[in-house]
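> Output the structure for:
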Amino acid sequence: MPTATPTPFAPDFTWGAATSAYQIEGAPSADGKGPSIWDDFSHRPEKIAGNDTGDTACDHYHRWRDDIALMRRIGLRAYRFSIAWARVLPEGDGRVNDAGLAFYSRLVDGLLDAGIQPWVTLYHWDLPLALHRRGGWLNHESVDWFGRYAAAVARALGDRVKHWITLNEPQCSIGLGLDRGIHAPGDRLSRAGVLRAWHHQLMAHGLAVRSLREHCRGPVQVGLASTGRERIPETNTPADIEAARAAYFEVTAEKGVDSVPLALDPVYRGRYPEAAHAVFGRDMPGIRPGDMELISEKLDFIGYNSYSGERVRAGADGRPVLVPPPRGRARGTLSWLNREDDCLYWAARFQTERYPGLPFVITENGYCGTDWIALDGGVHDAPRIDFTKRYLRGLARAAAEGVPVAGYFHWSLLDNFEWSEGYQPRFGLIHVDFDAQTRLLKDSALWFAGIIRSNGAALFD
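The predicted model follows:
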C-alpha cells in the first residue's frame, strides 16, 4: 500500500478563498443600500480602465446561492467576504437598513449549511459616501462611526460568525485613496493629513475589536488584514537574512504608509516605530491618552495579504541592498505582481518572529492573468496553478519549521472588478463572463480542490 505524502499543515488548517463586496456584489442601490465612495469614484470619467464600474460586477447579490454551490465543488473550508458598510447603514451612521443585514444573514446561513466557515471583513475600502462628505477618515468621529457599524453587524451576525477581520489593507485604502489619489475617493492629502487619517483608521480598528467582543455571542477570533511587499534574502546566509529583515521593517518617507511596521507595530506592540517619528517628524498624528491602548486591542491571529517581493542582500557595510530584478522576470498582468516563490515563507517567518504568540493566516494571495475559455470549453490557467503551488510550498516550509501558520485564502474566488484596472485582470479560481453572468471553474479551481482534499500534501506530488 503506498504511503500517504506527509503534510506540514495542521489537520484544522483553514483553506479558503476571498472576495470583497464592491468587487463582486453589484446591486448598488438594491433594498435601500446607500452609495459608497467607490460608487461615486467609478462613475467619474477616466478613473477606471475602460470606464468600468462595479454596478453589476459579478451580480453576487442575486447569485450568491450559485456561488456557494461552486464553493462546495471546490471544497472550500472557509470563505472570506466583506460587508458593504452602506448596505447596512445607508448614511454610514444612524439608521440600520434591515434589508441589507438580511442579505448577509442569508449568505452566512447558506455558507454554514454548506459546511463553509464565514470569515467576515468589516471594511474593504467602500466607505459610505455620506461619511466621506463629513470628512471621512480625516474626521476623528470616524472612529465612533466604525465602532457603531461593527456593533450593528455583530448583533446581527455574531451568533453565527466566529471569524472577523476589521480592516483590509489600510495601506491601500489610505495610501491609494488619500495619498496617491488613484483609488476612491481620489484625494491627494498632505502627508500630515494622510497620517491623521491613518491613525484614525487604526483607532477605528481597535474600537471595532471591542464592539465585536461585546456584541458577538460566544467566543470569536478577530484579526486585521495588512499587506506589504516582501523582502527576501538573496541567500540563506545570516547576513542576507538580517539585511532582508531590516529592509522589510524599515520606515522611509518614500514608502510612507506602505512601511510595514507603521501598521503592525501599533497593532501588535502598542506604539509607532521610533523611526516613524524620526522620518515623519511634525507630520505624525497627535496621539491622545488611550489612543495606543485602543489600537493595540488584543487580536487572535495575524492576517496578511501577500503577493510580491524584492530580493535583498547585505552590502559591504551590512546594510540592505536591493538586488536588481532579472530582465523579463515572471509577473502577472499587473505591473506590481511579480513572482517571488518565497514570499509566504518570509512573510510568515519575519512577522511571527517580530510579533510572536499569534497564529499567522494568509488572508489573500493570488495571480492575475487574462484567462479565457478555450476551444475545448475549459479555462486552462496553468500559470496560476504554478504560481500558487510555488507560494504554498513556501508556506508549507514555514509550517514544517514550526511557524504557526493557520490558514490560507486564495484571492480571488471569482474574476471580479479589479478596482481602477476594471475587468481586464482576472484573479479568480472561477471564470466569470461579465455580460452573460455565467461561471466556470478554471483548471486552478480543480487543482485547488485537490490541495484542500489532501490538506496540502498534493503540493509535493
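> rest of the way, CA atoms for contacts and neighbours
Will do.
> quick one: the strands in the stretch 151-300 of the chain?
163-168, 221-227, 230-233 (DSSP state E, counting those that start in this stretch).
> ok, which stretches of the stretch 101-250 of the chain are helices?
Counting by DSSP state H, counting those that start in this stretch, one finds helices in the stretch 101-250 of the chain at the ranges 129-132, 142-157, 170-174, 191-215, 238-248.
> what's the angle from the fourth one to strand 163-168?
This points to helix 191-215. Orientation check (axes from the mean of the first three to the mean of the last three CA atoms, to 10 degrees): helix 191-215 against strand 163-168 gives 160 degrees.
> Please give the structure of this sequence too, so both can be compared:
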Amino acid sequence: MLESATPVTPVTFPPAFLWGAATSAYQIEGAVREDGRTPSIWDTFSHTPGKTAGGDTGDIAVDHYHRYRDDVALMKDLGLGAYRFSISWPRVQPTGRGPAVQRGLDFYRRLVDELLAAGIKPAVTLYHWDLPQELEDAGGWPERDTAYRFAEYAQIVGEALGDRVEQWITLNEPWCAAFLGYASGVHAPGRTDPAAALRAAHHLNLAHGLGTVALRSVMPARNSVAISLNTSVVRPLSQNPADLAAARKIDDLSGGIFHGPILHGAYPQSLLEATAPVSDWSYVQDGDLGQIRQPIDAICLNYYTPTVVSAADA
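Predicted coordinates for the structure are as follows:
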C-alpha cells in the first residue's frame, strides 16, 4: 500500500466565509434594447465585425433579464451564500448623465429582493466595463469628466439599493478597462493609444475615489466599499539586470498604477519615469491623489496566474 510522503492538512474556512458566484451584466442579461437601455461600448464593440469570436454578442446572452428568478433558484439549489453581479450603467442611466430610468433600477430591485428571499447575500459591482456609448463618444475614460459622471451614477444606484445591499465594489479590473480597452484594443472600445490608456487609468482611479464618497453619502455606515483588481505576482525570468528592470516596469503598469494611488496616495516614481516618453501625467490635478485614496473596507483580488517577464531582445 502506498502512503503519502507528506501528511495532508485539511483546508478549513471560518464560519462566516461565503461561497458564491459572480457575473457581469453584459455577459448574462441580454435585453439590450428593453426598458430604456441604450448601447454600451461592449454593444458597439461586439457588433463590429471581427472583434469577437464567431461574431457573438450579448444581445440575448443567457437572458438573465427575463430569467433571473430561475437563475436565483439555481443558485439556491447550489447552496451559494453570495452572488456578485454588476449593474448595467446604460440600463440605469442611458446617456451616462441625468436622472435614472426607474425601469432599469426596478430590475435590480427585483433581483436583490429575490436573492434576499433565497438567503443569498447580494454584492454589487458598479462598473464591469460597460460604459454608456454616449460617454465614449465624448472621449470615454481618457476624459476627466467620465469620472464625475461615474460618481453621479454611483450615487443613483447607492440610493436605490443601499438599504438592502451591504457589499459594494466600485470598479472591476480597471487595468482591463484602461489597457485592454485603450492600449491593445482587444476589449471595448477597441482603441490603440498608449497615452490614452494612461489617462484612462488615472480617471478610473479618480472615479473609484469619487464613487466611494458618493456611495457613502447615501448608504448606511454598515455597508462596505471595495475595489476589485486583477493583480498578479510579477517575476523576472532571471536575475539579469535587464530582466529585473523589465519586471519592475510591468509590476508598475499592472499593479502599482492602481495600488499606489488607492492605498498610498501616490503613483510609483518608477512608473512616472518609465512612462515619461508617452505621457507627462499633467492630467493629474492638485487634490486628485487625496481624492483617490479614500478609506475602503477591502480590496478584492481577481488572481489568475503569475507573470514572468524578460527584457525584449535587442
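> Would you check the span in structure 1 matched by stretch 265-273 of structure 2?
Aligning stretch 265-273 of structure 2 against structure 1 (TM-score structural alignment) gives residues 270-278.
> starting at the chain centroid, how far to that stretch?
24 Å (CA atoms, centre = their mean, to the nearest Å).
> again with stretch 38-56 of structure 2
Worked out by CA atoms, centre = their mean, stretch 38-56 of structure 2 lies 19 Å from the chain centre.
> Report the buried residues of it.
38, 39, 40, 41, 42, 43, 45, 46, 47, 51 (16 or more other CA atoms under 10 Å).
> related to what we said a few turns ago, looking at the helices of the stretch 101-250 of structure 1, spot the one closest to residue 8 of structure 1.
helix 238-248 (23.2 Å; CA to CA).
> Please work out which residues outside the closest one touch it.
229-235, 260, 311-314, 318-321, 350 (CA atoms under 8 Å, 6 or more residues apart in numbering).
> quick one: stretch 72-92 of structure 1 aligns where in structure 2?
Residue span in structure 2 matched to stretch 72-92 of structure 1, by TM-score structural alignment: 76-96.
> Flag every buried residue along that stretch.
Buried residues in stretch 76-96 of structure 2 (16+ other CA under 10 Å): 76, 80-96.
> Restricted to helices, list the residues you listed.
Using DSSP state H, the subset of those located in helices is 76, 89, 90, 91, 92.
> Quickly check the residues you listed for the two that are furthest apart.
Maximum distance among these (CA to CA): 28.7 Å, for 76 and 90.
> Let me see the ranges of the helices in the stretch 301-450 of structure 1.
Using DSSP H, counting those that start in this stretch, helices in the stretch 301-450 of structure 1 cover 343-354, 382-400, 443-453.
> Dump these into TSV; add mean neighbour count and distance to residue 53 of structure 1 as well.
What follows is those, written out as TSV (neighbours: other CA atoms under 10 Å; distance: least, CA to CA, whole Å):
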stretch	mean neighbour count	distance to residue 53 of structure 1
helix 343-354	22	32
helix 382-400	20	26
helix 443-453	20	26
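> Output those as JSON lines; include the columns distance to residue 145 of structure 1.
Compiled in JSON lines, these are given as follows (distance: least, CA to CA, whole Å):
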{"stretch": "helix 343-354", "distance to residue 145 of structure 1": "30"}
{"stretch": "helix 382-400", "distance to residue 145 of structure 1": "37"}
{"stretch": "helix 443-453", "distance to residue 145 of structure 1": "38"}
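> can you tell which of these is closest to residue 301 of structure 1?
So among those, helix 343-354 is nearest, using CA to CA, at 10.2 Å.
> Where in structure 2 does the closest one align, residue-wise?
Using TM-score structural alignment, helix 343-354 of structure 1 finds no match anywhere in structure 2.
> do the same with stretch 16-29 of structure 1
Using TM-score structural alignment, stretch 16-29 of structure 1 pairs with 20-33 in structure 2.
> Name all residues that make contact with the most centrally placed residue in structure 2.
In structure 2, the residue lying closest to the centroid (CA atoms, centre = their mean) is residue 172, at 1.3 Å. By CA under 8 Å, 6+ apart, the residues touching residue 172 of structure 2 are 125, 127, 128, 129, 227, 228, 229.
> What does the fourth one correspond to in structure 1?
Under the alignment defined by TM-score structural alignment, residue 129 of structure 2 corresponds to residue 125 in structure 1.
> For its match, which non-adjacent residue is spatially closest?
residue 173 (5.5 Å; CA to CA, 6 or more residues apart in numbering).
> For that neighbour, give its distance to residue 208 of structure 1.
17 Å (CA to CA, to the nearest Å).
> Which one's more surrounded, the two?
residue 208 (30 against 23; other CA atoms under 10 Å).
> about what we covered before: possible to save the buried residues of stretch 38-56 of structure 2 as a markdown table with secondary structure?
Shown next, in a markdown table, are the buried residues of stretch 38-56 of structure 2 (DSSP: H, G, I helix; E, B strand; the rest coil):
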| residue | secondary structure |
| --- | --- |
| 38 | coil |
| 39 | coil |
| 40 | strand |
| 41 | helix |
| 42 | helix |
| 43 | helix |
| 45 | helix |
| 46 | helix |
| 47 | coil |
| 51 | coil |
